[in-house]
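>>> the following block contains a protein sequence and its predicted model.
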Amino acid sequence: MSDIIIRVAARGDGVTENGRHAAFAAPGDTLSADGSVVPGPHHQTPPCGHFPRCGGCQLQHLDDESYAGFVTDRIASALDAQGLTAPLRPAHLSPPRSRRRATLHAEAKGGRVLIGFSEEKSHAIVDIAECHILAPELFALVAPLRALLQRWGFKRRGDVHLALADQGADILVTSFSPDGLEAAEAIIAFCQRHGVARFSVDDGLGAETRWEPEPVTITLGGVAVPLPPGAFLQATQDGEAALVAAVREAVGNPRATADLFAGLGTFALALPGKVYAAEGARDAILSLKGAANAQHRPVFAEHRDLYRRPLTKAELDRFDAIVLDPPRAGARDQAEALASAAVGAVAYVSCNPSSFARDARMMVDQGWSLEWVQPVGQFRWSTHVELAACFVRQASSG
């Protein structure tokens, strides 16, 4: 007896119509009675030699069509679990080697330093010798950074935060703080040799910058925003552009918009009219405030914890449109207030289809219509799915 794989479940297993699961199976594959998988038309040869051991990717065996289907199905399944449906647009996929932000892990082991992603469901580090998701400029730093950490006595387990800023690569290494003139000169030489924009270390007391010849920025909405070490950015520039376009379409041309969980201003600086931006991370909101003021952008930025103090209905009603982009937990309390607000349109950006669907259910129950959802797969070949959605108030039947 054999079965055909019809879909890929949320954690990456292939599933047959009768519910059998198989690891590393693609839609169209055949699952034999003995559990072996016979590749079908959508099963591609994984491009990376570290797959499937490396946890950076779970789905390299899927071709683009089946991977796009996985991204869309994740959202459809989450909505269905809440009794919701919505028009789902074709998934937007970021290309390989386009990740401009990533956190790798580093560990001293066996007399050498390992740098890479963790193995799937493990703390063991895959010491990467190739990577098909990182931007080439970032991957090119891995080997020389490995040598630098090994030379200067990296002894503990830490993280290596990599990002591509306007000026080049931004590096933050945790559990690392070498002292002395010789170490300082080695870091400077490393940065000069490899064109690094900034090098920071954090031994537990906060980021300490060791190299930054000019202030590091990231351009958002045409504005150069100061980039704090280790700050959140959309994972790819391509994915960011897709999300920004969807948000702008969803809100239209409002006179006043509230951007909630605004971060550094990815959406606030791309919106027309006046913008109120709220964000709980102090360094991010100060960067946005300074950049907007310097460019005379009509953005009012407030440091505000939206989990402890969500905007009330009265506050929300002052705006023509709302944009929110919460963390993975979603925005239950803020969505509850938003559900009863007299706002024209809402653009909801999410990195977790399940918490998004939960919040969407509250809004739909209060008279909102979920007009469309734009799936975005900017974490190439991973099970991590993002989306942008448009809500509008349903016309009153009375």
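That came in fine, so what should we check first? Not measured: the values here are computed from a predicted model.
>>> rest of the way, CA atoms for contacts and neighbours
Fine.
>>> any residues touching the helix or strand harbouring residue 192, and which ones?
In this structure, residue 192 sits in helix 181-194 according to DSSP states H and E. The contact list for helix 181-194, computed with CA atoms under 8 Å, 6 or more residues apart in numbering, reads 141, 144, 148, 152, 178, 196, 197, 198, 199, 210, 211.
>>> what about the fourth one, how many neighbours?
Using other CA atoms under 10 Å, residue 152 is surrounded by 16 other residues.
>>> over to the third one?
Neighbour count for residue 148, taken as other CA under 10 Å: 17.
>>> do the same with the second one
Counted with other CA under 10 Å, the burial measure for residue 144 works out to 14 neighbours.
>>> leaving out chain neighbours, which residue sits closest to it?
In this structure, residue 144 finds its nearest non-sequential neighbour in residue 190, 8.0 Å apart by CA to CA, 6 or more residues apart in numbering.
>>> picking up where we left off before, can you give me the angle the helix or strand just after the helix holding residue 192 makes with helix 181-194?
Using DSSP H and E, the helix or strand that follows helix 181-194 towards the C-terminus is strand 196-202. Using axes from the mean of the first three to the mean of the last three CA atoms, to 10 degrees, the direction of strand 196-202 lies 140 degrees away from that of helix 181-194.
>>> helices or strands up against strand 196-202?
Contacts defined by 3 or more CA pairs under 8 Å, 6 or more residues apart in numbering; DSSP states H and E place strand 196-202 against strand 168-174, helix 181-194, strand 208-211.
>>> put this next to the first one:
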Amino acid sequence: MSGVGSDWRPIVRLAARGDGVSDDGRFVPLAAVGDSVDFSISPPLIMPGPHHAAPACTHYPACGGCQMQHMDDAAYGNFVIDRISRVLPGGLPDDVRPLALSPPRSRRRASLKALKRGGKLVLGFHSEGTHALIDIVDCPVLHPQLMALLAPLRRLLRARLKDGQGAGIALTLSDAGVDVLLANVSAEGLAAIEALTDFAQGCDLARLSVEGAGGIDTLVERRQPALIMGGVPVPLPAAPFLQATREGEAALVAAVLEAVGDAGRVADLFCGLGTFALPLSLKAAVLAVDAAGPAVTALGLAARLAGRRVEVQHRDLFRRPLVSVGEGGGKGGELAGLGAVVFDPPRAGAEAQAKELAASQVPVVVAVSCNPNTFGRDAKILVEGGYRITTLWPVAQFRWSSHVELVARFERQP
């Protein structure tokens, strides 16, 4: 490609947030690998290459929920693998499994915002990096059961919000139906209660709760929201954390079970509701630890009712990680005797716990991560402590976003 004054450059890779990067290091939003870009024009002109794709959503790229709808699945998959490989100490292991990519319209949880202004209600997601709300007509990411609620939510909030008032909406698709939590929506007075109750019944919600200054109040519970994990139904607290898609959860659980192998005693750290603890408990005794009190309580109750071998601890692993040595520096630390440890921390990672694991003799450590950067830091600690990454499972359940997840198996070296 040439022309008077033109400055064409190929896009050779993607940056961490999905921007295309040219061969001379310039960043280009909405460019895919294989595109060509003329930098002599402002904004730069993109000539689509073989991996450029038509966006699936009419709101793209204004909506901040997706960053990569302009590329095909092959290019997106390469981005996920490259994003992980860049942070791994020593690069990718020999055993890298195929990418588990969740399909469109599979997201089972979402947090939306609403704002009423000038009699008009806007309901949707924020534009990336701003407070501007994008009024969502359709979302190719959301599960159809959640998408179907947007129109009735508009009618409800248009009637219940004052002009200039905003509200938060947390939607969770449980195995018993949809759980809705509304923030900054009044439930005071007969008219408000009747309107919210009619909304819950008309939409066949499992539960409807409201959050105000005094906390969360459940107004309607027609069915107890629950998820079945490892064959055990776990009751859900309001607005719980759960894996974004059923397909993503299944991929993560299958990877963890394979990575743990036949270990007879396993610790599941940052266990949440028991996504891994309950499936693991089918063949192992599990110590499940997390700082989220409601989640640990729900897991403990569900495990006891099902007769599963799960011991739960409510504990802040950032401040009090499970230790590798006993009191006074002797043997018998909390990690002693474990055949495997699974840890699935939030985006901040688990630096303190990784250091204790690196000093332990646990034969297998399985890391589940939603942030390659902090995973890379924690992995380096484990590798320097004598572990080796043997297998990697890349997972992309936040389809079309730069959010990357993974499971990695570490083995202690002789």
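Ah, there it is. Keep in mind the model is a prediction, meaning the values are calculated, not measured.
>>> can you redo the helices and strands packed on strand 196-202 of the first structure as CSV with distance to residue 6 of the first structure and mean neighbour count?
Listed next are those as CSV, based on distance: least, CA to CA, whole Å; neighbours: other CA atoms under 10 Å:
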stretch, distance to residue 6 of the first structure, mean neighbour count
strand 168-174, 41, 23
helix 181-194, 46, 15
strand 208-211, 50, 16
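>>> could I get the ones you listed in CSV, plus columns for distance to residue 80 of the first structure?
Output for these, formatted as CSV (distance: least, CA to CA, whole Å):
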stretch, distance to residue 80 of the first structure
strand 168-174, 41
helix 181-194, 49
strand 208-211, 47
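>>> residue 259 of the first structure is nearest to which of these?
Proximity to residue 259 of the first structure (CA to CA) singles out strand 168-174 among those, at 26.5 Å.
>>> which position in the first structure aligns with residue 158 of the second structure?
Aligning on TM-score structural alignment places residue 158 of the second structure opposite residue 150 in the first structure.
>>> verify the stated contact: that match with residue 113.
Yes: between residue 150 of the first structure and residue 113 there is a contact under CA atoms under 8 Å: 5.7 Å.
>>> which one of these two has more residues nearby?
Between residue 150 of the first structure and residue 113, residue 113 has the larger neighbour count (other CA under 10 Å), namely 22 against 17.
>>> OK, contacts around that one?
So residue 113 of the first structure contacts 106, 107, 146, 147, 149, 150, 154 (CA under 8 Å, 6+ apart).
>>> which position in the second structure pairs with it?
Superposed on the second structure with TM-score structural alignment, residue 113 of the first structure falls opposite residue 121.
>>> run a quick neighbour tally on residue 1 of the first structure.
6.
>>> so what's it closest to, chain neighbours aside?
residue 33 (5.2 Å).
>>> now which residue in the second structure aligns to that neighbour?
Alignment note: residue 33 of the first structure maps to residue 39 in the second structure; criterion TM-score structural alignment.
>>> what do you get for residue 337 of the first structure?
In the second structure, residue 337 of the first structure lands on residue 356 (TM-score structural alignment).
>>> kindly report the same for residue 366 of the first structure.
Residue 366 of the first structure maps onto residue 385 in the second structure, by TM-score structural alignment.
>>> that match - how many residues pack around it?
Neighbours of residue 385 of the second structure under the rule other CA under 10 Å: 18.
>>> which one is it nearest to, not counting chain neighbours?
Residue 385 of the second structure sits nearest to residue 358 (CA to CA, 6+ apart), 4.6 Å away.
>>> and the one you found, how far is that from residue 404 of the second structure?
Residue 358 of the second structure sits 24 Å away from residue 404 of the second structure when distances are taken as CA to CA, to the nearest Å.
>>> likewise residue 212 of the second structure?
Applying CA to CA to residue 212 of the second structure and residue 404 of the second structure gives a distance of 33 Å.
>>> so which of those two has more stuff around it?
residue 404 (21 against 13).
>>> residue contacts, that one?
Applying CA under 8 Å, 6+ apart, the residues contacting residue 404 of the second structure are 80, 83, 84, 370, 371, 372, 394, 395, 396, 397, 398.
>>> tell me which element residue 298 of the second structure falls in.
Under the criterion of DSSP H and E, residue 298 of the second structure resides in helix 293-306.
>>> actually residue 143 of the first structure, not the one I wrote
helix 142-151.
>>> immediately after that helix, which helix or strand?
Along the chain past helix 142-151 of the first structure, the next helix or strand (assigned with DSSP H and E) turns out to be strand 158-165.
>>> so which bit of the second structure is that next one matched to?
Using TM-score structural alignment, the partner range for strand 158-165 of the first structure is residues 167-174.
>>> could you measure from residue 133 of the second structure over to residue 78 of the second structure?
Counting by CA to CA, the gap from residue 133 of the second structure to residue 78 of the second structure is 31 Å.
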